[in-house]
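# coords please:
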Amino acid sequence: MAANFVSSILARAAAQPQQTLLAWPAAAGPARTYTGHDLAQRVAGYRQALAGQGVRPGQRVLLLLPVGFELICALLAVLAQGGAAVLPPAGVSAGGLLRLVRRGRVAVAIGPRPLRGPLGWLVRGLGPKWLAASRLPAGPFPLQPPQLVPPGQAALISHSSGSTGPPKQVVRSHQVLLAQHAVLKQIFPPRAGQRDFPLFPNVLLHNLSAGIASVLPALSWADLPGLDPARLVRQLAAEQVHTLTGNVFYFQRLLPALRAWPGGFPAVAGLGVGGSPVPERLLRDLQQVFAGAAVHAIYGSSEAEPIAVRQFTAGAPADPRGGYRVGPVQPSLACRLLPCGELLLPGPLRAAVGEITVRGPHVATAAADGWLRTGDFGYFDAAGELWLTGRQGNAALHQGVQHYQLEHVLQHLPGIGRVAARAAVGGFVVYFEGPATEAAIRQVLAAQFPPGLVTAIHRRPRLPVDQRHHSKIRYDQLR
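A predicted model of the protein is given here:
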């Protein structure tokens, strides 16, 4: 049966032309708002330009626009035209882009301005046509229904965070995007007049599908570490946001400014933290700041978002020695572990640990049997909830312990910033940021883990992290 993920988005935009769907921050002054009419017209303009370039269903279009309204409209237009939108990896180099063009069968590339100079000659020499967003006419344009395509046809091609090596290409079909939207709608039902503050692109697409207004954070997606916490907190309060999402790095940077804001945030009803394992301490701190909100830890991967969601309960915190508790696996997914050993847990208890694999409607995988190997390791507790204990490339057990267990415990020690435990011969080597002392670290470890588990401890000015979330440790780069 033919389908197109953007059908509901464009139908809603046409039916409610005056509804504000997006509020994008300006460099100064109030945010620029975009209505359903604005969205539908700009998408129609991009579709006309794509048709003029001969883009046919199934062809790939590389999007080289900065994160903003133009990127969203271009992406929706590519999907509506039946094409597959290709997003480059975070922090990709010029050479990486050229390799992506050459190997990715890109028919058209869309950038902000006309392409000139040696790079322009090289890109054109590799085959794709170039479409400059600044050259699109203003309209008005006739609105056309989206091109119907097979549900399994590629719609969105993005890349993983690259925390265990080079970023992997992730191909989401129309049916995967539709299924992901359905799962998010079930877990987090939309509310009338809802205003969301999304950091994750998949949440923004979900909001457009559900008719939820998205207030975009005032930051540069190309430079997340450069965010201004005070500005973001002022924006969060002024815009009367009801829900928000973000990664661990983002919320840890915001916490001091959130705590200092007078009057709190009574409008906020819910928030979600994901992108990497979420420390119990961060969930507790966010619950204190947003006292009236439901605080969730969200676990997923680039290919399967979400896999599990857990609502934090202040009266029943998870023991960090057990790893990261992420909650029950979504009912629409099948989940199994590929066993690799036995864990020693608080109690002392023992549990079979293995690589987490999932299969289901919102899982993007090229495997013939439909199973996705996530590269994450964990176990199920007696209540059937999933815990994370390790990551591919660093999953070796020592004395029944994996590295996430050590890291999660140490994240609760004052004076510790980022921390990593890398499996080595005979035990773990710990790396950390912050003013904590080696003696304090060894005292905590001795009280909670078997003796001799950690062979060395090193302080570093900065630990290597992924370029997208700035939250996942690059264990292969630890020195």
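# all contacts plus neighbour counts: C-alpha atoms, from now on.
Fine.
# residue ranges of the helices in the protein, please?
Under the criterion DSSP state H, the chain carries helices at the ranges 7-15, 36-52, 69-80, 94-103, 117-125, 174-187, 201-210, 229-238, 248-260, 280-289, 403-410, 438-448.
# Export those to TSV and append columns for mean neighbour count and distance to residue 311.
Listed next are these as TSV, based on neighbours: other Cα atoms under 10 Å; distance: least, Cα to Cα, whole Å:
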stretch	mean neighbour count	distance to residue 311
helix 7-15	19	29
helix 36-52	22	33
helix 69-80	24	30
helix 94-103	14	39
helix 117-125	12	47
helix 174-187	20	11
helix 201-210	19	18
helix 229-238	17	22
helix 248-260	17	16
helix 280-289	19	9
helix 403-410	25	18
helix 438-448	14	26
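# To residue 464, which of those helices lies closest?
helix 248-260 (13.0 Å; Cα to Cα).
# Next, the angle helix 229-238 makes with that closest one.
Counting by axes from the mean of the first three to the mean of the last three Cα atoms, to 10 degrees, helix 248-260 lies at 70 degrees to helix 229-238.
# Looking at the helices of the chain, spot the one closest to residue 138.
That would be helix 36-52 among these, by Cα to Cα, at 7.5 Å.
# who does that closest one touch, helix- and strand-wise?
Packing partners of helix 36-52 (3 or more Cα pairs under 8 Å, 6 or more residues apart in numbering; DSSP states H and E): helix 7-15, helix 69-80.
# To compare against the first, here's the next sequence to fold:
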Amino acid sequence: MKSVIGRETSIGQRGDERVNIASRLADSAATYPNKPAVILAARGGRAARVVTFAELDREATAYAAGLRRIGLQAGMRVIVMVKPGPEFFALTFALFRVGAIPVLIDPGMGRKNLAQCLAGVRARAFIGIPLAHVFRLMHATAFRDLRVKVTVGRRLFWAGVTLADIRDADCQSFIPADTRATDPAAILFTSGSTGPAKGVIYEHGMFAAQVDYLARHYQYAPEETDLATFPLFALFDAALGMTAVIPDMDASRPGTADPRKILDAIETHECTHMFGSPALLTNLARHCVANNVRISGLRRIITCGAPAPARLLRSLTECAPNASIHTPYGATECLPITDISADEILRDTAKKTANGGGVCVGRPLPGMAVRVIDISDEPIRDESAMPLARPGAIGEIVAHGPTTTREYFDAPVATQRAKIPASDGGVWHRMGDVGWIDDNGRVWFCGRKAHRVQTADGVMFSVPCEQVFLSHPGVARVALVGVGPIGAQRPVLCVEVAKSASGDRGALTRELLAIAAKFEHTRVIRDVLYHPSFPVDVRHNAKIRREDLAIWAAGKLRA
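Below is the predicted model of the structure:
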């Protein structure tokens, strides 16, 4: 057993090196000028819209010149609320070229939380669709620092200019900002699945390192086409020279995507690659199995955001027989860290997962280092003070490498708690997850640190406990929560019943408690509650919001 893994590589840039991630789009345009860069799939009676790499590059430069002309400068924070599509791609790369800092956030987190997060950014510019400007006006105090307002589409009664107004066709003389590897490139908000959403500061060098990792690890071919179901990941497509197909779906609610529309986009545009949350892929796989559909053209499927159950991976293997399926591990603050294939999971680790070993997320990518330290909720001074967990023990996962972000925006307390200064001048990021490392150097994910249940008999970790119940055919999802004071919590198993299950809850409860009794780490569970539909995160619709379930369970037990 190990508690330290990882090795160095050449990926990453020196802090003083000139790097602007927008140059990767220019490289793609020079290499593949006539290749489609973005395809907005047909929707609502409208035909598909196709933009080539050369066109996307020209639009990004035209927008960059126009944005600079109306006052945007390097270092200026700019809120971007634009739907996935050619404008979103062009605007984001335009802001990179100006040296401005796009602020990207999940709109599905709720208006109050959205306004609160954006107020803290103190942005000087706002670029959004008309509905986004209506939201801005409804929460005017959150945007009091704005100086520039750009509407993508028709501007109604509010001040500012439209995207069409600022587009500068005569932009040949535009010179991109002279940015360095450590200069801020963007602020990306976390999903807020275990606490308030935080703005993560990305640097140009970090984005470049992520692109390099993806290109080297997944070996993308020049002719590849990606079904882009997650807008932020889709931005990498332009930097990789890969066509991004935007399907007809609500990107803020991937779990509601119509599998027929997803399949239509894959088949019509001959997609070879797909990134999707477990929630989206579960619906897609269920539809394919029920209708005997095979997606033979896919070469690769990547899923992350929450552990992908073995039964989902089996279904995907059946539905997409020619695809290599991967489940990388990481977070907004540090991605990617590890990777593992579905083949390895189903062949070698799924049985241990079903018996309570956690979910294997694979080995660190070259240049990424992972350690497991003793669990603590206190800040850690520096790398020398990190208390390594004993080999094979479950502890807190920390990661370090070229893609590890350094800080949260204007949140020194959160930064101090999550970041540990490293001896090489970088930082270790405390993932907020718990897990362990096996003798083969693989990381096993055991849940969120905040989700551990601290009983009078010891600590129970969510994922190892929950996984033993997923073999029951009457169970769709389960979640372990703690009710009561820390150190004396009562473990409660919350269950979302499978649609095919019988209505006899008493029999199901007895069967689940019988499963609990078979394992040392679950035998103290005495309470089983049934929830109609688990609350989930807004980004992937896959992370279970156990904090909300714990409050619900406490109310049920009091009733």
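# ok, back up a step: need the helices and strands packed on helix 36-52 of structure 1 in TSV (columns: distance to residue 319 of structure 1).
Shown next, in TSV, are the helices and strands packed on helix 36-52 of structure 1 (distance: least, Cα to Cα, whole Å):
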stretch	distance to residue 319 of structure 1
helix 7-15	42
helix 69-80	41
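# Could you point out which of the ones you listed sits nearest residue 309 of structure 1?
The nearest among the helices and strands packed on helix 36-52 of structure 1, by Cα to Cα, is helix 7-15 at 25.4 Å.
# Can you state the mean residue-to-residue distance of the closest one versus structure 2?
Helix 7-15 of structure 1, aligned to structure 2 and superposed, deviates on average by 2.4 Å (mean Cα distance after the TM-score superposition for structure 1).
# Show me the contact partners of that helix.
19, 35-37, 39-40, 80, 145-146, 208-211 (Cα atoms under 8 Å, 6 or more residues apart in numbering).
# closest to residue 226 of structure 1 among the residues you listed?
Using Cα to Cα, the contacts of helix 7-15 of structure 1 come closest to residue 226 of structure 1 at residue 208, 27.3 Å.
# my guess is the closest one contacts residue 20, does it?
No: using Cα atoms under 8 Å as the test, residue 208 of structure 1 is too far from residue 20 to be in contact (10.5 Å).
# dump the residue contacts of the aligned residue in structure 1 for residue 428 of structure 2.
Applying TM-score structural alignment, one finds that residue 428 of structure 2 aligns to residue 371 in structure 1. With contact set as Cα under 8 Å, 6+ apart, residue 371 of structure 1 has these partners: 357-359, 365.
# Now list the buried members of the residues you listed.
357-359, 365 (16 or more other Cα atoms under 10 Å).
# where's the equivalent of residue 210 of structure 1 over in structure 2 relative to residue 29 of structure 2, distance?
Under the alignment (TM-score structural alignment), residue 210 of structure 1 pairs with residue 240 in structure 2. Residue 240 of structure 2 sits 11 Å away from residue 29 of structure 2, going by Cα to Cα, to the nearest Å.
# quick one: the residue nearest to residue 129 of structure 1 when sequence neighbours are not counted from residue 68 of structure 1, how far?
Excluding its sequence neighbours, the residue lying closest to residue 129 of structure 1 (Cα to Cα, 6 or more residues apart in numbering) is residue 108, at 4.6 Å. Residue 108 of structure 1 is 20 Å from residue 68 of structure 1, where distance means Cα to Cα.
# the more surrounded of those two?
Neighbour count, other Cα atoms under 10 Å: between residue 108 of structure 1 and residue 68, residue 108 has more, with 23 against 14.
# Using CSV, lay out the helices of structure 1 together with distance to residue 379 of structure 1.
CSV is the format used below for those (distance: least, Cα to Cα, whole Å):
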stretch, distance to residue 379 of structure 1
helix 7-15, 38
helix 36-52, 44
helix 69-80, 38
helix 94-103, 37
helix 117-125, 47
helix 174-187, 23
helix 201-210, 27
helix 229-238, 36
helix 248-260, 22
helix 280-289, 18
helix 403-410, 12
helix 438-448, 19
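# for residue 299 of structure 2, what are its contacts?
272-273, 322-324.
# Tell me the one among the residues you listed nearest to residue 248 of structure 2.
Nearest member of these to residue 248 of structure 2, counting by Cα to Cα, is residue 273, at 16.8 Å.
# Pull the number of nearby residues for that closest one.
Residues near residue 273 of structure 2, counting by other Cα under 10 Å: 24.
# Show me what it aligns to in structure 1.
Using TM-score structural alignment, residue 273 of structure 2 lines up with residue 243 in structure 1.
# What of residue 151 of structure 2?
Checking TM-score structural alignment: residue 151 of structure 2 goes with residue 132.
# and its match, how far is that from residue 72 of structure 1?
15 Å.
# Likewise for residue 433 of structure 1?
37 Å.
# that older thread, can you put the contacts of helix 7-15 of structure 1 in TSV and add distance to residue 454 of structure 1?
Putting these into TSV (distance: Cα to Cα, whole Å) gives the following:
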residue	distance to residue 454 of structure 1
19	57
35	56
36	57
37	60
39	55
40	58
80	54
145	61
146	57
208	48
209	49
210	49
211	51
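# hang on, the earlier thing: quick one: which of the helices and strands packed on helix 36-52 of structure 1 is nearest residue 416 of structure 1?
helix 69-80 (38.1 Å).
# Now do the closest one: which elements does it pack against?
Secondary-structure packing of helix 69-80 of structure 1 (3+ Cα pairs under 8 Å, 6+ apart): helix 36-52, strand 60-63, strand 84-86.
# TSV please, covering those and showing distance to residue 184 of structure 1.
Shown next, in TSV, are the helices and strands packed on helix 69-80 of structure 1 (distance: least, Cα to Cα, whole Å):
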stretch	distance to residue 184 of structure 1
helix 36-52	22
strand 60-63	25
strand 84-86	22
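# Identify whichever of these lies nearest to residue 267 of structure 1.
helix 36-52 (24.6 Å).
# Other residues contacting that closest one?
10, 12-14, 16-21, 73-74, 76-78, 80-81, 131, 136-144.
# That one corresponds to what range in structure 2?
With TM-score structural alignment as the criterion, helix 36-52 of structure 1 aligns to 53-69.
# Just tell me what residue 188 of structure 1 corresponds to in structure 2.
Per TM-score structural alignment, residue 188 of structure 1 is aligned with residue 218.
# now swap in residue 230 of structure 1 and tell me
By TM-score structural alignment, residue 230 of structure 1 lines up with residue 260.
# Its match and residue 244 of structure 2, how far apart?
Residue 260 of structure 2 is 19 Å from residue 244 of structure 2, by Cα to Cα.
# In contact with residue 272 of structure 2, which residues are there?
By Cα under 8 Å, 6+ apart, the contact set of residue 272 of structure 2 is 224-227, 266, 297-300.
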